[in-house]
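[1] Predicted model, plus sequence, below.
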Amino acid sequence: MKMETKEILTQVEQTWTLYRLENDQGMSVNFLNYGGIITDISVPDNDGQIENVVLRFKNYEDYISNPVFFGALVGRVAGRIKEASFYLNGQTYQLGKNERSHHLHGGQEGFHSRVWNVTPYENEQEIGAKLSLSSPAGDGGYPGNVEVEVTYILTNDNRFIIDYKAETDEVTPLTLTNHAYFNLSGGAKRTIDNHVCLIDSTKIAELDEELIPTGEWLDVNNTPFDFQNKKELKNVFTNETTQQKVASGGMDHYFKFNGEKESAIHLEDPESGRTLDVTTDQPGVVIYTSNSLPEGIKLLEGEARRHVGICLETQSSPASLHEKGFPDVLLSPENPYHKRTVFSFGKRR
C-alpha cells in the first residue's frame, strides 16, 4: 500500500493538497483537503481494467463553487432543512438559504467548502487519512462548538470506509455524509440507466414540489421505487409517478433501511462487471440519480448529462427537525456522533 500527495494551485491563488491512497490490488482513492472532496475511486472491472467510478470536474477550480457537491463531505447537516430554520430548546435558529427558501447541505459555506486538516496513517491492514475540522458556535447559524473528524480508509480487500465522528458542547443538529456520484461503467462512458440496484428499504419519505419531506412515509411495494430485489435503475426513470416527477424524472428521496439484508445497498454494472455493496450503521440513505445536473458542467470525461451518476448519501433525516417519526439529527454533549459507511467494490461472479 502507498500514499502520494500533490499540490494543486488554483486560479484564485489557493493551494490545495491532493491525496492518493492505493492498496496492493491496484485500487486507489484520490481526495482533496478542500471539502474532503473525493475526485477519483479507481477499481478493476471483470477484465482487470482499472477505471474511475466517481464523477469529477475537469478543472479543479470548479470545486470552489461546486453547485452539485461532487464528492464532498457534507455538513453540518446533510439534506434540506425546511425554510432554513429550526426550533430548539425555546429558540428559533435561522440558517443560510441556498436552495429557494431552504437550507441545503450545510449552506453555501458548509463543510464542503472548507480546507480540512489531514493526518495520513498506514498499518498492515489499511492505509488512510484523518480529516479534522472545527466548526464554532454560530457557524452557518447553528448553535454549539463542534469538533469533527472523518477518516478515509482503504483496505486490501477493496473496501473504502468512511468513519465519521463529532463532538459538541451544546445540543445542535448534525448528520454527515459524502456526496460522491458513482458510475460503475468506468470513466462515465455510459449512464446509470442499466445499473442494477438493490435497496434494503420498504419506505421512502414523500416529497413536496420543492423536495421537502411532507412528513408522510410512502410504501414502495409495487411502485417504481421498490428495489427490495435487484432491478435496473431505468425502471424508475421510465415509469412516471407523482414522486418521480417531483424529483425531475428519477430519485432524490430518503429511504429508511429495514436492516434485513447483508448490504443496505447493492449496485452493479452488468457490462463492466463491477459491483458495489454498501453497509452502514446509518438509519437511511438519500438516493439521488443526477436528474437535474446543470447543463454545461465539464467533467473529466466530457459534459454532464442526466442520470450520469448515483449518490448514496447515508445519513439521518433533517426532516426530523420539523416532523415526527424521522431519524433524529440532534447531537448532544453526552452522546458523541460516530457513524461508519463501508463501500465494498467487487466483480460479478
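    Received, thanks.
[2] Please make it C-alpha for all contacts and neighbour counts, starting now.
    Noted.
[3] Doesn't Val12 lie inside a helix?
    No. The assignment for Val12 is coil, going by DSSP: H, G, I helix; E, B strand; the rest coil, so no helix is present there.
[4] these two touch, right, Leu154 and Ile127?
    Yes. With contact defined as Cα atoms under 8 Å, Leu154 and Ile127 form a contacting pair (5.4 Å).
[5] Looking at those two, which has the bigger crowd around it?
    For the pair Leu154 and Ile127, the greater number of neighbours falls to Leu154 (26 against 20), based on other Cα atoms under 10 Å.
[6] so who does the closest residue to that one other than its chain neighbours touch?
    Nearest non-adjacent residue to Leu154, counting by Cα to Cα, 6 or more residues apart in numbering: Phe160, 4.8 Å away. If you count contacts by Cα atoms under 8 Å, 6 or more residues apart in numbering, Phe160 has them with 152-154, 342-344.
[7] same deal with Ala319?
    With Cα under 8 Å, 6+ apart as the criterion, the residues that contact Ala319 are 80-82, 212-213, 215, 326.
[8] sorry, back to before: quick check: neighbours shared by Leu154 and Ile127?
    Shared contacts of Leu154 and Ile127, defined by Cα under 8 Å, 6+ apart, are found at 21-23.
[9] okay, now the one to match up with it:
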Amino acid sequence: METSRRTVLAAAAAAGVTAAAASTSHAANATSATNSTKGRTPVKELFGRLTDGTKVYRWTLENGDTRMKVLSYGGIVQSLELPDRHGRYANVSLGFDNLEDYLTATTFFGATIGRYGNRIAGGRFTLDGTTHRLSVNDGENSLHGGAEGFDKRVWDVEPFTNASGAGLRLHYVSADGEMGYPGTLRVRVTYTLDRRGDWRIGYAATTDRPTVVNLTNHAYYNLAGEGSGDILGHELRLAASRYTPTGKGLIPTGELARVAGTPFDFRHAKTIGADIRTAHEQLTTAKGYDHNFVLDKGVTARPEHAATLRDPESGRTMRIATTEPGVQFYSGNFLDGTLTGPSGRIYRQSDGLCLETQHFPDSPNQPSFPSTVLRPGETYRSTTVHSFSAR
C-alpha cells in the first residue's frame, strides 16, 4: 500500500570533532556527555569551492563517544570516529580529505542518495500512465538518482542543539524534471547525534506531482579503521530470511528468494569472508555481495533491528535499526586501488562495506515490491538509527 510507505518517522544526526576536540581523552568525552544535556555546538568551516565558486562547508559534531564530520556537498559523512575497546579512536568511514576527489569519484562515499537509492531498470518507469525517462549512469540503468543525484548537490545546512543531542538539518529542493523525475521535491534530511552517541538519520519529503522517492545514506564502513585493510573478518548479522536475486545489470528479477542454505544467510552472525568466494551465480555476477536483503519486519512505524556489524579485533560494533523494509549489503566489490583515503592508503576490493537501508531496487517497475510512490498531500518519512559500542 502506498500509504504504508509514509508511516516512517523522520529524525536526525551527525557528529565529529574540532581539532582541539580531537585531542580530548576518551574519559573526558564520557564525563562531558554525562554532565551535559546537550551535544556540543556544531562547528562550521570552509572545506572548498565548486568550479563556479559555490562554497562547500564542513560541519563537525560530537556527542557521547561519537565524532562526525559532514559536508554541505552531498550531505556527505566525511568521517565517523569511534573508540575501540581500549578507548582508542579511529575513523571507520571511507572517504577523502579534499573536495576535488569527491567531485570526480563515482563511489558515493558517505553521501545522501536520491531521488532514488539503487537501480531503476532501463532508466525509466511508468506512473499513472506516463513514462518518465531518467538520467542513465550505470550501463543502461539509472543508479542512485542519476548522473547528478542528491550526492552531487550543495545542501542548505541548519545546525541545532537540544535536549536530545546535536545535529544538522539539511535542506534541498529538487526541481520538477531534475534527472527526469517528475514533481518539485522538497527534502529535509536530519542528522542527530544523541547523548549515547547514536547517529539518527531522519528523512522527510513532499512533492507537488506524483513521483517516486527512495532516500538512503551510502557510507562505507570499516570498523577496524579506514585504510586498515579489508572487512572480510567483520561479523555481520542481517534480520532477513529472503533477498532479491539480480539479473543483467544487477536489476532484481522480482523473486524474493530464501537465504536458507545459501551464502546469503546472515540470520546468525558470520564473517563476511566465510562464503564470499563460494561459486554461487549471484556472487559471481556481482563480484561479491551487492544485494537487497528483505527484512523480516517489513515497513515499520518505528525503527526496528535490521543489521549488526562487528569487528572482533577492535571490538567496535554497529547496530542498525530502521523503518525501511530492506537493506542493501554491498561488500565494496568495485574498489580497485585507484582511490586514496585520508590515511594515505589506497582502497582495494572489500576495504569497506555498505549497509544502505531502503525500499527495494527497481520498485517502480516491480508491482510486487513495496511501493515507493509519493503523491501531493503526502509526506515521505524514513528513519535509520546507528548505535555504537565496543567490547
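    In hand now; what should we look at? Please read these numbers as outputs of a predicted model, since none were measured by experiment.
[10] preserved in structure 2, out of the contacts of Phe160 of structure 1?
    By both residues aligned by TM-score structural alignment, their matches' Cα atoms under 8 Å, the contacts of Phe160 of structure 1 still in contact after alignment to structure 2 are 152-154, 342-344.
[11] on that earlier part again, can you show me which of the contacts of Ala319 of structure 1 carry over to structure 2?
    Retained in structure 2 (both residues aligned by TM-score structural alignment, their matches' Cα under 8 Å) from these: 80-82, 212-213.
[12] could those residues go into a markdown table alongside distance to Asn46 of structure 1, secondary structure and neighbour count?
    What follows is those, written out as a markdown table (distance: Cα to Cα, whole Å; DSSP: H, G, I helix; E, B strand; the rest coil; neighbours: other Cα atoms under 10 Å):
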| residue | distance to Asn46 of structure 1 | secondary structure | neighbour count |
| --- | --- | --- | --- |
| Arg80 | 38 | strand | 22 |
| Ile81 | 42 | strand | 27 |
| Lys82 | 44 | helix | 20 |
| Ile212 | 40 | coil | 19 |
| Pro213 | 40 | strand | 24 |
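[13] coming back round to it: just curious, which of the kept ones among the contacts of Phe160 of structure 1 is nearest to Gln49 of structure 1?
    Closest approach to Gln49 of structure 1 among the kept ones among the contacts of Phe160 of structure 1 (Cα to Cα): Ser344, at 17.4 Å.
[14] what number of residues lie near that closest one?
    By other Cα under 10 Å, 18 other residues sit near Ser344 of structure 1.
[15] Equivalent analysis for Thr278 of structure 2, please.
    14.
[16] what do we get in structure 1 for it?
    With the correspondence set by TM-score structural alignment, Thr278 of structure 2 lines up against Asn239 in structure 1.
[17] for Gly183 of structure 2, same thing?
    Taking TM-score structural alignment for the superposition, Gly183 of structure 2 sits opposite Gly144 in structure 1.
[18] ranges for the helices of structure 1?
    Taking DSSP state H as the criterion, structure 1 contains helices spanning 234-238, 242-246.
[19] I'd like those helices as a markdown table, with distance to Tyr87 of structure 1 and mean neighbour count appended.
    Converted to a markdown table, the helices of structure 1 look like this (distance: least, Cα to Cα, whole Å; neighbours: other Cα atoms under 10 Å):
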| stretch | distance to Tyr87 of structure 1 | mean neighbour count |
| --- | --- | --- |
| helix 234-238 | 36 | 18 |
| helix 242-246 | 27 | 17 |
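[20] Compare those helices and give me the one nearest Ile297 of structure 1.
    helix 234-238 (21.4 Å).
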